[in-house]
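> Could you work out the structure for the sequence below:
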Amino acid sequence: MARAGLTAERLTRAGAELADEVGFDQVTVSALARRFDVKVASLYSHLENSQDLRTRIALLALEELADRAADALAGRSGKDALAAFANVYRDYAREHPGRYAAARFRLTPQAAAASAGGRHAQMARAVLRGYDLAEPDRTHAVRLLGSTFHGYVSLEAAGGFAHSAPDSQESWVRIVDALDALLRNWPAP
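Predicted coordinates for the structure are as follows:
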């Protein structure tokens, strides 16, 4: 019988909070059971295993990120949209480091199809409508944005820019400026 008050959604949200506190790689069903002061077996009415829990957290993180990006992009275009889109990822990674890591979790094809991952790609392509890019360059540009955003926030989270000048905010603004310039002047193949 399921313990009163425990649901898959509540466990997922608690797992996401735990990920932000201790790191996504440390989230397990056992760690979650300790958080609720219940036996591990109590959670198996709601979760299959730690993989299922991590998948649920990843799906939650992708949904939260997509919702934030959609709100940030509303009514924006060009460089303004690019900066808003970039800032969503950086801010989310800073506020929710465990969830951000979860958003990078490798999903099964079935979970990926049900995720907000497609919304992220659509929004990246919407940002790129402000630039004159045709396929396959648009796809290359989506990959450039994703790798630049992820690379920067990963290095920043690891303390890679903590003890150097200029500060990381100034670099971030310059990187977004450089991405805008590159997208406006995309090189021919």
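
> Going by C-alpha atoms from here, please, whenever you check contacts or count neighbours.
Fine.

> What ranges does this structure have for its helices?
Assigned by DSSP state H, the chain shows helices spanning 8-22, 29-36, 40-43, 50-73, 78-95, 97-102, 109-114, 117-128, 137-157, 168-184.

> Name the residues of the first one that are buried.
Think helix 8-22. By neighbour count with 16 or more other Cα atoms under 10 Å, helix 8-22 contains the buried residues 11, 12, 13, 14, 15, 16, 17, 18, 19, 20.

> list the helices and strands it packs on?
Taking 3 or more Cα pairs under 8 Å, 6 or more residues apart in numbering; DSSP states H and E as contact, the helices and strands that helix 8-22 lies on are helix 29-36, helix 50-73, helix 97-102.

> now the first one against helix 8-22, angle please.
Going back to what we said before, that points to helix 29-36. Helix 29-36 runs at 90 degrees relative to helix 8-22, counting by axes from the mean of the first three to the mean of the last three Cα atoms, to 10 degrees.

> Give the other helices and strands that helix 29-36 contacts.
Secondary elements touching helix 29-36 (3+ Cα pairs under 8 Å, 6+ apart): helix 8-22, helix 40-43.

> need the ones you listed in a markdown table with distance to residue 106, can you?
Formatted as a markdown table, the helices and strands packed on helix 29-36 follow (distance: least, Cα to Cα, whole Å):
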| stretch | distance to residue 106 |
| --- | --- |
| helix 8-22 | 16 |
| helix 40-43 | 23 |
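
> of all these, which lies closest to residue 166?
helix 8-22 (27.8 Å; Cα to Cα).

> And the contacts of the closest one?
24-27, 32, 46-47, 53, 56-57, 60-61, 96-99 (Cα atoms under 8 Å, 6 or more residues apart in numbering).

> Quick one: buried ones out of the residues you listed?
24, 27, 32, 46-47, 53, 56-57, 60-61, 96-99.

> possible to save the helices of the chain as JSON lines with distance to residue 2?
Listed next are the helices of the chain as JSON lines, based on distance: least, Cα to Cα, whole Å:
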{"stretch": "helix 8-22", "distance to residue 2": "11"}
{"stretch": "helix 29-36", "distance to residue 2": "13"}
{"stretch": "helix 40-43", "distance to residue 2": "7"}
{"stretch": "helix 50-73", "distance to residue 2": "17"}
{"stretch": "helix 78-95", "distance to residue 2": "32"}
{"stretch": "helix 97-102", "distance to residue 2": "26"}
{"stretch": "helix 109-114", "distance to residue 2": "25"}
{"stretch": "helix 117-128", "distance to residue 2": "31"}
{"stretch": "helix 137-157", "distance to residue 2": "38"}
{"stretch": "helix 168-184", "distance to residue 2": "47"}
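
> To compare against the first, here's the next sequence to fold:
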Amino acid sequence: MPRAGLSPRLVAEEAARLVDDQGLDALSLAAVAKRFGVAVPSLYKHVDGLAALRREVALLGAAELGDRLRTAATGRAGPDALRAVAAAYRRYAHAHPGRYAALQRAPGADDHEARRVSAVPVEVLTAVLAGFGIGGGQAVHAVRTLRSALHGFVDLETRGGFGLPESVDETYELLVEGFVLAVQNWPGTASARVGTEQDSEGERQGRH
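Model prediction:
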């Protein structure tokens, strides 16, 4: 690509492709410049160093993941929405492992743009969990738990952490179904209170 065709967006997109191909640790200004066929100083017109380039890759990944999750959730609610979002999350991590890795670190408190973009996937998850009656402070805990479950699985999977022959796809489906059951009975929600009341009634009847 000719030097005159460079732009901050094109540099970020090429850096994202590089980390997907070679891993996040392979990202450098020299590596990106080589892919464009230009000298490293040419990139400084479009990106303010390696840290800024990493940030742009993370923002690109967060925006893309947010779009994938939102599309998956559209028109669905409850368990169907959660299943669709979980599947989209895993597909994105598989398709773009480098940029997925880049978006895992929370942005700095003063980086308002990065915080806004990085919040989009979380906002989708929050909306999905709201369909189970989970809101307020419990929503934070539920979203953290869901993210931990999904990320933990795909991180182990992409690192080759599952060596036994049983289907990894089936394991992921079981993970998601287990989480569906968990959020249907999340502490503090109406469904959990009903379940607790039913258990208490059963215990009282058993004593008579």
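
> List just the nearest of the contacts of helix 8-22 of structure 1 to residue 165 of structure 1.
residue 97 (23.6 Å).

> before we move on, back to that, quick check: which of the helices of structure 1 is buried the most?
For those, the stretch with the most neighbours on average is helix 97-102, a mean of 26; neighbours defined as mean count of other Cα atoms under 10 Å.

> average distance between that helix and structure 2?
In this overlay with structure 2, the average offset of helix 97-102 of structure 1 from its partner residues is 0.7 Å by mean Cα distance after the TM-score superposition for structure 1.

> Just list what that helix packs against, helices and strands only.
Contacts defined by 3+ Cα pairs under 8 Å, 6+ apart place helix 97-102 of structure 1 against helix 8-22, helix 50-73, helix 78-95.

> one more time with 7 Å, if that's ok
helix 8-22, helix 50-73 (3 or more Cα pairs under 7 Å, 6 or more residues apart in numbering; DSSP states H and E).

> burial count for residue 75 of structure 2?
Using other Cα atoms under 10 Å, residue 75 of structure 2 is surrounded by 9 other residues.

> what residue of structure 1 matches up with it?
Applying TM-score structural alignment, one finds that residue 75 of structure 2 aligns to residue 75 in structure 1.

> ok, now how distant is its match from residue 84 of structure 1?
Counting by Cα to Cα, to the nearest Å, the gap from residue 75 of structure 1 to residue 84 of structure 1 is 11 Å.

> circling back: pipe the helices and strands packed on helix 8-22 of structure 1 into CSV and attach distance to residue 168 of structure 1 per row.
Formatted as CSV, the entries for the helices and strands packed on helix 8-22 of structure 1 read as follows, by distance: least, Cα to Cα, whole Å:
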stretch, distance to residue 168 of structure 1
helix 29-36, 34
helix 50-73, 22
helix 97-102, 17
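
> Which one, of these, ends up nearest to residue 108 of structure 1?
Counting by Cα to Cα, residue 108 of structure 1 lies closest to helix 50-73 out of these; the figure is 8.7 Å.

> what residues does the closest one touch?
Contacts made with helix 50-73 of structure 1 from outside it, assessed by Cα atoms under 7 Å, 6 or more residues apart in numbering, are listed as 12, 15-16, 28-29, 47, 81, 84-85, 88, 99-100, 102-103, 105, 107, 115-117, 119-120.

> Leaving out chain neighbours, which residue sits closest to residue 28 of structure 2?
Nearest residue to residue 28 of structure 2, sequence neighbours excluded (Cα to Cα, 6 or more residues apart in numbering): residue 50, at 6.4 Å.

> no, scratch that, I was asking about residue 29 of structure 1
residue 50 (5.2 Å).

> any idea how far residue 134 of structure 2 is from the nearest residue to residue 104 of structure 2 once chain neighbours are set aside?
Once its chain neighbours are removed from consideration, residue 104 of structure 2 has its nearest residue in residue 58; the separation is 8.0 Å (Cα to Cα, 6+ apart). Using Cα to Cα, one gets 28 Å for the distance from residue 58 of structure 2 to residue 134 of structure 2.

> swap in residue 22 of structure 2?
Summarising the geometry, the distance separating residue 22 of structure 2 from residue 134 of structure 2, computed by Cα to Cα, is 39 Å.

> now residue 35 of structure 2
Separation of residue 35 of structure 2 from residue 134 of structure 2 (Cα to Cα): 47 Å.

> same question, residue 41 of structure 2
With distances defined as Cα to Cα, the gap from residue 41 of structure 2 to residue 134 of structure 2 amounts to 51 Å.

> now residue 50 of structure 2
The span separating residue 50 of structure 2 from residue 134 of structure 2 equals 40 Å under the rule Cα to Cα.

> for residue 62 of structure 2, same thing?
Computed with Cα to Cα, the distance linking residue 62 of structure 2 and residue 134 of structure 2 is 24 Å.

> Kindly report the same for residue 89 of structure 2.
20 Å.

> now do residue 128 of structure 2
Counting by Cα to Cα, the gap between residue 128 of structure 2 and residue 134 of structure 2 amounts to 9 Å.
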